[in-house]
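Enquirer: Dropping a prediction and its sequence here:
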Amino acid sequence: MFKNLNEKDKKKIYSLLSLAVVCAIALIVISGLPGGKEISKKEDNAKQTNSDTEASQEVGKQDLENKLKKILAQIKGVGDLDVMITFESSEEIQPAYNSNSTTEKTQEKDKQGGERTVTTSSENKTMITSSSNGPIVIKTNEPKIKGVLVVASGASDPTVKENLYNAVQVALQISGHQVEIYIK
């Protein structure tokens, strides 16, 4: 196979092949070390954190509905009451990042007068975590409310209906077209 090569080239090829074999063996050994299991543990923790976040968001939505129901029930003449809030989006958390971005611009000219410009850019973002491996949060955006439905036995009275309508708008800081009041 290497008959046409001189002795120097053969040594280079054999050195590269032996280096490749050593690297392959090192990769196999490293993947078997306990550190490889830590990566899967981190992935499991991330999945668990995601499901915990979804559960806490659902609890937060229920709390908001209960608070609104409690406050609306105090309005005179409302009677029996049910409240449902729909959300356009869930709570959004913006974590802190360390970011590095680099841009390289290379201009090449050949002997025939041709020009070529090559621009290479890269960006590296790393999430900043606390000592408990949770992300450091810069900002949390509240979930966006899509609409509110209120069903009340006292809504047959126009004054009570208007009071409920205004109270929902003020309490949740939403527009009137997002609120519907019905008679129970």
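Expert: Structure's in. What do you need?

Enquirer: From now on I want contacts and neighbour counts done on CA atoms only, so please keep to that.
Expert: Noted.

Enquirer: Look up how far Leu64 lies from Ala152.
Expert: 18 Å (Cα to Cα, to the nearest Å).

Enquirer: more crowded one of the two?
Expert: Per other Cα atoms under 10 Å, whichever of Ala152 and Leu64 has more neighbours is Ala152, with 23 against 16.

Enquirer: Report the contact partners of the more buried one.
Expert: Applying Cα atoms under 8 Å, 6 or more residues apart in numbering to Ala152 gives the contacts 78-82, 181-184.

Enquirer: In strands, which of the residues you listed appear?
Expert: Among those, DSSP state E puts 81-82, 181-183 in strands.

Enquirer: As a markdown table, these with distance to Gln57 would be great.
Expert: What follows is those, written out as a markdown table (distance: Cα to Cα, whole Å):
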| residue | distance to Gln57 |
| --- | --- |
| Leu81 | 24 |
| Asp82 | 20 |
| Ile181 | 25 |
| Tyr182 | 27 |
| Ile183 | 29 |
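
Enquirer: Would you state the helices of the protein in chain order?
Expert: Here the chain has its helices, by DSSP state H, at 7-32, 35-72, 158-172.

Enquirer: May I see the buried residues of the last one?
Expert: What that stands for is helix 158-172. Using 16 or more other Cα atoms under 10 Å as the test for burial, helix 158-172 gives 160-161, 163-165, 167-169.

Enquirer: Can you tell me which of those is closest to Glu104?
Expert: Nearest to Glu104 among the buried residues of helix 158-172: Gln169, at 52.8 Å, using Cα to Cα.

Enquirer: Second structure follows, compare the two:
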Amino acid sequence: MKRSFWEQIKKRLQLSDKAGNKQKYLLVLLLLGISLMFISKMIDSPAQKSSLNGLVPETKVKSEAVFKQAKEVTDKNIKTYEDRYSNELKDLLEQMQGVGKVSVWVELSTTEKKEFVTDDSTQSQTTSENDKNGGKRTIEDQKIDEKVVIISNDGREEPIIVTTEKPKIKGVAVLAQGAENIQTKSMIIELVKKVFDIGSDQIFVGPKNPEGE
């Protein structure tokens, strides 16, 4: 019966004393060398490298994707409000007597803010210490744990909104046909102040080119 490779090695290690210890040592070294080569090939195999390379960047990609998505949503919300306010103000101004075609630009400093119902728990701890001079010191430690209350609405989990604060206006620019008239310009400024609750220093009004749309 044909012996396996390891059985042959084992037999050779059990040499008689006539072969001498030198041949035993050489065979042991040969066996160790073969084992090291086998382990080295396993570590450097392309499949294992590919597996490792596939795991490490995956976490990084997910982190970047989540961060980018959150930023895009914020920018989109602000742009949506700016367009909405611009269109509403444009429609309103074009109905004003003495005003023709209007172009409006609105810039926001913040998007809307929402206040949610929270479940707050407070933990207080008071510690008294006496020093060697007979003095007494009291240390108070307070920890507040705040959690947003979540409810189920049509199978979806949503927070309870208490109030919603509208976006803050940074500035408004209006180009209007008829704004070259001082009285009309003044009326436009007053209207914008009332609508957006901002100061006149945040508003620019100028005449629009009659040929422009």
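Expert: Looks like it arrived, so ask away. From a predicted model like this one, the values you see are computed outputs, not experimental measurements.

Enquirer: Of the ones in strands among the contacts of Ala152 of structure 1, select the buried ones using a ChimeraX command.
Expert: To isolate the buried subset of these in ChimeraX, counting by 16+ other Cα under 10 Å, use the following:
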select :81,82,181
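
Enquirer: what residue lies at the spatial centre of structure 2?
Expert: In structure 2, the residue lying closest to the centroid (Cα atoms, centre = their mean) is Phe67, at 3.4 Å.

Enquirer: For it, give its distance to Lys79 of structure 2.
Expert: 19 Å.

Enquirer: Point out the most buried one among the helices of structure 1.
Expert: Among the helices of structure 1, helix 158-172 has the highest mean neighbour count (mean count of other Cα atoms under 10 Å), at a mean of 17.

Enquirer: which residue numbers in structure 2 go with it?
Expert: The aligned range for helix 158-172 of structure 1 in structure 2 is 182-196, by TM-score structural alignment.

Enquirer: Need the residues that contact the matching stretch.
Expert: 89, 93, 98-99, 169, 178-179, 198-200, 203-206.

Enquirer: Kindly confirm my reading that Lys22 of structure 2 is in a helix.
Expert: Yes. Residue state for Lys22 of structure 2 (DSSP: H, G, I helix; E, B strand; the rest coil) corresponds to a helix.

Enquirer: Give the aligned equivalent of it in structure 1.
Expert: Counting by TM-score structural alignment, Lys22 of structure 2 has no partner.

Enquirer: So which residues of structure 2 form strands?
Expert: Under DSSP E, structure 2 gives strands at 102-108, 113-116, 118-130, 136-148, 150-153, 156-159, 161-165, 169-176, 203-207.

Enquirer: what's the distance between Glu123 of structure 1 and Thr103 of structure 1?
Expert: With Cα to Cα as the criterion, Glu123 of structure 1 and Thr103 of structure 1 are 9 Å apart.

Enquirer: cool, and Glu58 of structure 1?
Expert: For Glu58 of structure 1 relative to Thr103 of structure 1 (Cα to Cα), the value is 43 Å.

Enquirer: Ser40 of structure 1 now?
Expert: As defined by Cα to Cα, Ser40 of structure 1 lies at a distance of 34 Å from Thr103 of structure 1.

Enquirer: Just tell me which of the helices of structure 1 ends up closest to Glu115 of structure 1.
Expert: Once these are compared by Cα to Cα, helix 7-32 is nearest, at 36.3 Å.

Enquirer: what separates that closest one from the chain centre, distance-wise?
Expert: Centroid separation for helix 7-32 of structure 1 versus its chain: 41 Å, with Cα atoms, centre = their mean, to the nearest Å.

Enquirer: how about that helix, which residues of structure 2 does it hit?
Expert: Using TM-score structural alignment, helix 7-32 of structure 1 finds no match anywhere in structure 2.
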